[in-house]
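> output the structure for:
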Amino acid sequence: MDLLSDVVTSMRAGTPGGARIDMHGTWGWYLPGDPEVAGFMAVLEGTCWLFPDRDGEPMHVGPGDVVFSPHGDGYGLADHPVRPDQTLEEARPGEGGFDRHTYGEPDGGPPMILVCGGYRLDRERAHPLLTGLPEHVHVRAGDLGLARVLAGLGEETEGSRPGGDALLPLLLDALLLYVLRACLEPAVGGQAEGWARALADPGVGASLAAVHRDPARSWTVTALAETARMSRATFARRFTSLTGLPPMGYVTWWRMNRAKGLLRDTELAVEEVAARVGYGSPFAFSHAFRRAFGEPPLRYRRTFTP
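Predicted coordinates:
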């Protein structure tokens, strides 16, 4: 699996949820956040102002724009540049499901239509690519793939349609991937900074792809440098500079992250989990897991067993 796909599958916990909100007339609401949820707000029709929680500069958001809140921060929304103070509880990110709400009376003017919601996360397994993003990421309209996803959300949320309960979570998953892609594109979002440069770097990008493709391989700095077609010393310096972690530090972190997912989401024996993340001995794996998380693998697994 490629790195971006791994980022999404490893951090997700549960099914994404959201709501379509149609606004008429003059309006302004505060949409509460949740630290356990990465939130989003996508504009289908109309324009509005978004006010960050931490008194940042308001953003003017238009049709086809998406604002991604990776750390679960709340924000205000209004049809005019004045920060609102009334909370819209219906927009609070939830666990799966999809709702529809209409506010105000049609007054002959165009409505403001948005879709908002969130992705419940396992913050302990969040990738540095995500944790390094700012409070809110404004992805502007322009990407054709993202536009197709938003068009699909518009069609599916306009009313109840057969199969909608199955299709909407898939569209929300696709939305997240397009937003994260945009964060790695300087022309669109450019918000992931070092990680955008790391993935674009031919050598470091190749080594990251190799680790995510085969975490069980007996990786060394020398082997990773060979994958990157760089000298060992040059590779180690460049990898650390771009990702903020030394090469083997990242390999160990990703292996432990992957092991957590296997222990939580599968019934594989500890020996098999150890083999899948590059440990030939379950004892060596258990020692590494305890050193990383303060408890052995089986005790960690029991916290998720009914």
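
> could you use CA atoms for every contact and neighbour count after this?
Fine.

> I'd like the next helix or strand past the helix or strand hosting Phe51.
According to DSSP states H and E, Phe51 maps onto strand 48-52. Counting by DSSP H and E, the element after strand 48-52 in chain order, helix or strand, is strand 59-61.

> neighbouring contacts of that next one?
For strand 59-61, contacts defined as C-alpha atoms under 8 Å, 6 or more residues apart in numbering pick out Val43, Thr47, Cys48, Trp49, Leu50, Phe51.

> so what does the helix or strand that comes right after that strand touch, helix or strand wise?
Following strand 59-61 in sequence order, the next helix or strand is strand 66-69 (DSSP H and E). Contact analysis of strand 66-69 by 3 or more C-alpha pairs under 8 Å, 6 or more residues apart in numbering; DSSP states H and E lists strand 37-45, strand 137-139 as its packing neighbours.

> pick the most deeply packed of these.
strand 37-45 (a mean of 24; mean count of other C-alpha atoms under 10 Å).

> now do the buried residues in the helix or strand where Met256 lies.
Applying DSSP H and E as the criterion places Met256 in helix 247-265. Under the neighbour-count criterion of 16 or more other C-alpha atoms under 10 Å, helix 247-265 has 247, 250-264 buried.

> isn't Pro35 up against Arg92?
No. Here Pro35 lies out of contact with Arg92, judged by C-alpha atoms under 8 Å, at a distance of 11.6 Å.

> and those two? Which one has more around it.
For Pro35 versus Arg92, neighbours defined as other C-alpha atoms under 10 Å are more numerous around Arg92 (21 against 14).

> would you do the same for the sequence below? I want to compare the two.
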Amino acid sequence: MDALSALLTGPRAQGAFLLRSVFDPPWSVRIADLAPLTLITVVRGDGWVVPDDGPPVPLGTGDLAVVRGPDPYTLADLPDRAPQLVVHPGQVSTTPDGAGMCETLDLGVRAWGPGGGTVLLSGTYQLRGEVSGRLLRALPPVLRLAADEWSSPLPALLEAEIGRDEPGQEAVLDRLLDLLLISALRSHFARDAERAPAWYRAHADPVVGRALSLMHTDPARGWTVRDLAAGTGVSRAALARRFTELVGEPPMAYLTGWRLAQAADLLADPALTLDAVARRVGYGSGFALSAAFKRVRGVSPQQFRTGSVPTGVPTA
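Model prediction:
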């Protein structure tokens, strides 16, 4: 696996919240769901994303916004419109004074709203562990891709799939959301490569990129800095110095984070025991993996596997 592909395989939605929302002006919804990341694409009409701390961001038909949580923000037809609805954790919607609105605005399968002039599709990652901390830290509070800046068939496919109620549909939507996020990130970093995060640019470095590729291709191998240096043709000191400079952490720290990210993905498969997951990512036993997982991520593999990740728990 090349380094760039590996860095962008982090998103793993698990029962993501997908919704088609429809509004007529005036409209304003405050999003206070504490979710780590939400994607919003405009099918028809226009609006604004208004962070609590930061300038309002306009959205038009065909635009895509990636909004980084957990800080609240507002979606509205005008940037100064007072919120009429509030979305809370668990995607519970109320009026600003707390009256329930979920049933009132329900329009059927994954459809919601009091209008039809403006149509938004949104996909929300609900657990912090579903998107790596490395990706989240690389994003601005609101990332906007204008319709004329990128091209992807994924929004249209998501629109076609979001209202279906068929067996396995949740898994289909999860994977579509992951693909849409990866596509958006790739376009975002490519259009402004000089301002892309160091770990993203590092894949092009002949030394660090090779070291990343070695770790990503075979995370179960008992890598040492000596091994990686030999594989890249430089000294241990030179590799450690350049790797830390470009990636932002030493090689072994990065390897631990990568192994645990892979373990998190594998934990989604109930057929794999903890020992089996441990062997695949370079740990000698389930006990060793569990200790490392809890030390870095703040929860046990079992808690992560069942989705009981407390809000505020840090993720790699």
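
> make CSV from the contacts of strand 59-61 of the first structure and add distance to Asp6 of the first structure to it.
What follows is the contacts of strand 59-61 of the first structure, written out as CSV (distance: C-alpha to C-alpha, whole Å):
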residue, distance to Asp6 of the first structure
Val43, 27
Thr47, 34
Cys48, 34
Trp49, 33
Leu50, 30
Phe51, 31
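
> between the residues you listed, which is closest to Gly205 of the first structure?
Distances from Gly205 of the first structure to the contacts of strand 59-61 of the first structure, taken as C-alpha to C-alpha, are shortest for Val43 (33.1 Å).

> list the contacts for that closest one?
Val61, Gly62, Pro63, Gly64, Asp65, Val66, Met112, Ile113, Leu114, Val115.

> aligned to the third one, what sits in the second structure?
The one in question is Pro63 of the first structure. In the second structure, the residue paired with Pro63 of the first structure is Thr61, using TM-score structural alignment.

> what count of nearby residues applies to its match?
17.

> show me what contacts it?
Taking C-alpha under 8 Å, 6+ apart as the test, what Thr61 of the second structure contacts is Val42, Val43, Arg44, Gly45, Asp46, Ala147.

> try Arg195 of the second structure
Residues near Arg195 of the second structure by C-alpha under 8 Å, 6+ apart: Phe189.

> wait, doesn't Ser207 of the first structure sit right on Arg229?
No. Contact between Ser207 of the first structure and Arg229 fails when scored by C-alpha under 8 Å: they sit 9.3 Å apart.

> name the residue in these two with the higher neighbour count.
Ser207 (25 against 15).

> map the more buried one onto the second structure.
Taking TM-score structural alignment, the alignment pairs Ser207 of the first structure with Ala211 from the second structure.

> which one is that match nearest to, not counting chain neighbours?
Leu228 (5.9 Å; C-alpha to C-alpha, 6 or more residues apart in numbering).

> how much space is there between the one you found and Leu289 of the second structure?
Note on Leu228 of the second structure: its distance to Leu289 of the second structure, by C-alpha to C-alpha, to the nearest Å, is 22 Å.

> one more: Gln91 of the second structure?
Counting by C-alpha to C-alpha - Gln91 of the second structure and Leu289 of the second structure are separated by 33 Å.

> more crowded one of those two?
Leu289 (24 against 17).

> are we agreed that the more buried one is in a strand?
No. Looking at Leu289 of the second structure with DSSP: H, G, I helix; E, B strand; the rest coil, it is helix, so not inside a strand.

> can you tell me what Ala198 of the second structure aligns to in the first structure?
With TM-score structural alignment as the criterion, Ala198 of the second structure matches Gly194.

> check contacts around that match.
Taking C-alpha under 8 Å, 6+ apart as the test, what Gly194 of the first structure contacts is Ser241, Leu242, Thr243, Gly244.

> show me what contacts the last one?
Gly244 of the first structure makes contacts with Gly194, as judged by C-alpha under 8 Å, 6+ apart.

> for the aligned partner of it in the second structure, give its distance to Pro70 of the second structure.
Taking TM-score structural alignment, Gly244 of the first structure has Gly248 as its aligned residue in the second structure. As judged by C-alpha to C-alpha, Gly248 of the second structure and Pro70 of the second structure stand 24 Å apart.

> cool, Leu145 of the second structure as well?
From Leu145 of the second structure to Pro70 of the second structure the distance is 21 Å (C-alpha to C-alpha).

> before we move on, what about Asp265 of the second structure?
Counting by C-alpha to C-alpha - Asp265 of the second structure and Pro70 of the second structure are separated by 22 Å.

> repeat that for Gly47 of the second structure.
Relative to Pro70 of the second structure, and taking C-alpha to C-alpha, Gly47 of the second structure is found at 21 Å.

> please pull up the equivalent of Trp219 of the first structure in the second structure.
By TM-score structural alignment, Trp219 of the first structure lines up with Trp223.
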